[in-house]
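[1] pasting the structure only:
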């Protein structure tokens, strides 16, 4: 199967972790909380390459259709 312009390249969570240079659990968390748009195929997550590029370009979560924007928790440190 060759990549054509109509066929998006899908990355595994492990590949995303390698590109971001983070632990696989961190990449999995980014996917499951919706920070990086992904699709679940069977029991495994796949990240469209374009979704990862958008996440890297903006540095903010990119929500997909039907996904919730993750809640950003902010903690104030005592002074």
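    Good, I have the coordinates. Only a predicted model underlies this, so the values are computations on that prediction, with no experimental measurement involved. Residues are numbered from 1 along each chain as shown.
[2] From now on I want contacts and neighbour counts done on CA atoms only, so please keep to that.
    Noted.
[3] give the contact list for residue 22.
    Residues near residue 22 by CA atoms under 8 Å, 6 or more residues apart in numbering: none.
[4] Structure two is appended below for comparative analysis:
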């Protein structure tokens, strides 16, 4: 499954600016398709797991 940036914001309940910061800085592994960010489900799960360990 692949998420969009908008879906990522809804799932994590974060603002747009933080969402794009996480994507640009590689905190959440993603790729761009044209001008749209695409986030693999595994990348989101890995990010959440890292946050739970902190």
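    Yep, that arrived. Please read these numbers as outputs of a predicted model, since none were measured by experiment.
[5] tm score of chain vs chain?
    For these two chains in superposition, a TM-score of 0.86 is obtained (TM-score structural alignment, normalised by the length of the second structure); 51 aligned residues with a CA RMSD of 0.8 Å.
[6] Which residue ranges of the second structure form helices?
    With DSSP state H as the criterion, the second structure has helices at 5-12, 16-24, 41-53.
[7] Same list (those helices) but as TSV, adding distance to residue 31 of the second structure and mean neighbour count.
    Listed next are those as TSV, based on distance: least, CA to CA, whole Å; neighbours: other CA atoms under 10 Å:
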stretch	distance to residue 31 of the second structure	mean neighbour count
helix 5-12	11	14
helix 16-24	8	14
helix 41-53	11	12
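[8] Tell me which of those helices approaches residue 33 of the second structure most closely.
    helix 5-12 (11.7 Å; CA to CA).
[9] Would you mind giving the orientation angle of that closest one with respect to helix 41-53?
    30 degrees (axes from the mean of the first three to the mean of the last three CA atoms, to 10 degrees).
[10] Which part of the first structure matches helix 5-12 of the second structure?
    Residues 13-20 of the first structure are the counterpart of helix 5-12 of the second structure, counting by TM-score structural alignment.
[11] what does that stretch contact?
    Counting by CA under 8 Å, 6+ apart, 23, 24, 26, 27, 28, 31, 45, 46, 47, 52 sit against stretch 13-20 of the first structure.
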